[in-house]
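Undergrad: What would the 3D arrangement of this be:
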Amino acid sequence: MFNYNHIHFFIFSILFITEVAIALFIHDQFIRPYLGDYLVVFLLYYFTASFVKTKPTYIIIGILLFSYLIEILQYLNIVDYFQIKNKILRIVIGNTFSYEDLIIYTLAGISLYLIKSRCHKK
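TA: Next comes the predicted model:
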């Protein structure tokens, strides 16, 4: 079940650098809110797949459930409820619920599933 995959970790690293660059340097109304959320599903997938060897579908479902959970916590305003002061933790959890985020996560999960399905067929 546990297995290090250096190719997946490399892809994760590239996605991580991309996400950090988006967070630090892009302050628009499309790339940061939509592309950033879309890519985070891929980021989490490749991070998990770097260390866990299982069917891609299982990882994708787990990532989507995790993403939905974070969004629900945002809806419940968990950051303010627990008075979380740590800036990094506040950014990771977020504090703005959006139905659009749920749609973006779902689209990313479907895209990832289609990509991984095609890769497995080869």
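
Undergrad: can we go C-alpha only for contacts and neighbour counts from here?
TA: Fine.

Undergrad: Which secondary structure elements does the longest helix along the chain sit against?
TA: Ranked by residue count, the top helix of the chain under DSSP state H comes out as helix 99-121. In terms of contacts (3 or more Cα pairs under 8 Å, 6 or more residues apart in numbering; DSSP states H and E), helix 99-121 is packed against helix 36-51, helix 56-75.

Undergrad: and the angle from the longest one to helix 36-51?
TA: Here helix 56-75 runs at 130 degrees with respect to helix 36-51, directions being taken by axes from the mean of the first three to the mean of the last three Cα atoms, to 10 degrees.

Undergrad: for comparison, sequence B:
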Amino acid sequence: MNLQMTKRNQLRIKYAIAFVLLLLVEVMIALYVHDTFVRPYVGDMLVVILVYSFTRIFIPERCRLLPLYVFLFAAGVEVLQYFKLVHVLGLEHNRFLRIVLGSVFDIKDIVSYGVGSMLLEAYERILG
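TA: Next up is the predicted model:
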């Protein structure tokens, strides 16, 4: 096995571990935190990092614009909430999909996604 392949696999493992840990944190926040800061803002900021980590499992090479792409994806999902996608698709009774897709548009969520994306950009510049 060549050195480049080994490094790619090590990166994939690192991002897979980060993804699982962040997913656990997000689930714990969703289940047990019912405040006005951590759940709505920190949770939304972390979801961007969660999506980034998941993506990096499959694309371990540095992708300069990945933080921007993840932000655009998250903001796009938020805009779909504005248009009530969950209701349009008839999924309002499916609790899991309602949580994953979201059902309430809030511009502050997009700001939180932006903060998470800026943290990812800083990570890319410093460590990436």
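
Undergrad: The longest helix of the first structure: how far from the chain's middle?
TA: Offset of helix 99-121 of the first structure from its chain centre (Cα atoms, centre = their mean, to the nearest Å): 11 Å.

Undergrad: And for stretch 68-80 of the first structure?
TA: Here stretch 68-80 of the first structure is found 15 Å from its chain centre; the criterion is Cα atoms, centre = their mean.

Undergrad: before we move on, back to that, can you tell me what sits against the longest helix of the first structure?
TA: When contacts are defined by Cα atoms under 8 Å, 6 or more residues apart in numbering, helix 99-121 of the first structure is touched by residues 34, 37-39, 41-42, 56-57, 60-61, 64, 67-68, 71.

Undergrad: Just the buried ones from those residues?
TA: Taking 16 or more other Cα atoms under 10 Å as the criterion, what is buried in these is 37-39, 41-42, 56, 60-61, 64, 67-68, 71.

Undergrad: Would you mind finding the match for residue 85 of the second structure in the first structure?
TA: Under the alignment (TM-score structural alignment), residue 85 of the second structure maps onto residue 78 of the first structure.

Undergrad: Could you check how far the nearest residue to its match once chain neighbours are set aside is from residue 41 of the first structure?
TA: Among residues not flanking residue 78 of the first structure along the chain, residue 95 sits closest, at 7.8 Å (Cα to Cα, 6 or more residues apart in numbering). Distance of residue 95 of the first structure to residue 41 of the first structure, computed by Cα to Cα, to the nearest Å: 18 Å.
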